[in-house]
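Participant: Got a sequence here, can you build the structure:
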Amino acid sequence: VEMSTAQSVLPLEIAYRILDFLHDSPHALWACSLVHSTWRPHAQRLLFATVLLRDRRA
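Facilitator: Next comes the predicted model:
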C-alpha cells in the first residue's frame, strides 16, 4: 500500500522530540540527520552540543 506525501508527514515538533530522546546516541542522531533536511539542524545541534577536547600527551 502506497501512502501519499500528505499522509506520511510527521509534524516537526514530534520529530524534534524523538531526536531529543536520542541525545545520547550519536550514531542514531547522525542517521536521522540524513533522513530529512528539516531534521538536520536539530540533530546536529544535539550531536555537537558537547565538544570533548583531549590532551595529545595524555
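
Participant: okay, CA-based contacts and neighbour counts for the rest of this
Facilitator: Noted.

Participant: What is the burial count for the nearest residue to residue 26 once chain neighbours are set aside?
Facilitator: Distances taken as C-alpha to C-alpha, 6 or more residues apart in numbering place residue 47 nearest to residue 26, at 6.1 Å, with adjacent residues excluded. Other residues near residue 47 come to 20 when the count uses other C-alpha atoms under 10 Å.

Participant: And for residue 35?
Facilitator: Using other C-alpha under 10 Å as the criterion, residue 35 is surrounded by 11 other residues.

Participant: cool, and residue 17?
Facilitator: Neighbour tally, residue 17, other C-alpha under 10 Å: 11.

Participant: if we can go back for a sec, surely the residue nearest to residue 26 and residue 28 touch.
Facilitator: No. Residue 47 lies out of contact with residue 28 (C-alpha atoms under 8 Å); the separation is 9.8 Å.

Participant: Before we compare anything, build this one as well:
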Amino acid sequence: MLVGFEKLHRYAEKRRTQTEIEIQAFKEQIAQELIKTDPKKIHDPKISVVGPALEASKY
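Facilitator: Reported below is the predicted structural model:
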C-alpha cells in the first residue's frame, strides 16, 4: 500500500459514515414534520410543479 493512502482511506470512510448519519437525521426530521401535518392538507402536487422538477432531476 502506498504511504499516505491509508490516511486518505480513513478520512473517506469517516466522511461516508458522517454523511450516512446526516442523511438518517434528515429523514427523521422530515418524518417528524410530516407527522405534524394535517392529513387534509396533503395532496398530490400539480403537474406544472412535478414536470419541471422531474426534468431537472435528470441533471
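
Participant: care to give me the TM-score?
Facilitator: For this chain pair, the superposition-based TM-score is 0.25 by TM-score structural alignment, normalised by the length of structure 1; 24 aligned residues with a C-alpha RMSD of 3.0 Å.

Participant: Next one: residue 36 of structure 2 from residue 29 of structure 2, what distance?
Facilitator: 11 Å (C-alpha to C-alpha, to the nearest Å).

Participant: And those two? Which one has more around it.
Facilitator: Per other C-alpha under 10 Å, whichever of residue 36 of structure 2 and residue 29 has more neighbours is residue 29, with 11 against 8.

Participant: That one sits in which helix or strand?
Facilitator: If you go by DSSP states H and E, residue 29 of structure 2 is part of helix 5-36.

Participant: Equivalent analysis for residue 41 of structure 1, please.
Facilitator: Applying DSSP H and E as the criterion places residue 41 of structure 1 in helix 40-47.

Participant: List the buried residues for that helix?
Facilitator: Within helix 40-47 of structure 1, the residues that count as buried by 16 or more other C-alpha atoms under 10 Å are 40, 42-43, 46-47.

Participant: Now distance to residue 16 of structure 1 too, for those, in a markdown table please.
Facilitator: Shown next, in a markdown table, are those (distance: C-alpha to C-alpha, whole Å):
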| residue | distance to residue 16 of structure 1 |
| --- | --- |
| 40 | 10 |
| 42 | 7 |
| 43 | 8 |
| 46 | 10 |
| 47 | 13 |
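
Participant: Out of those, the closest to residue 14 of structure 1 would be?
Facilitator: Of all the buried residues of helix 40-47 of structure 1, residue 14 of structure 1 sits closest to residue 42, with 12.0 Å by C-alpha to C-alpha.

Participant: ok, now how distant is that closest one from residue 34 of structure 1?
Facilitator: Counting by C-alpha to C-alpha - residue 42 of structure 1 and residue 34 of structure 1 are separated by 12 Å.

Participant: Thank you, goodbye.
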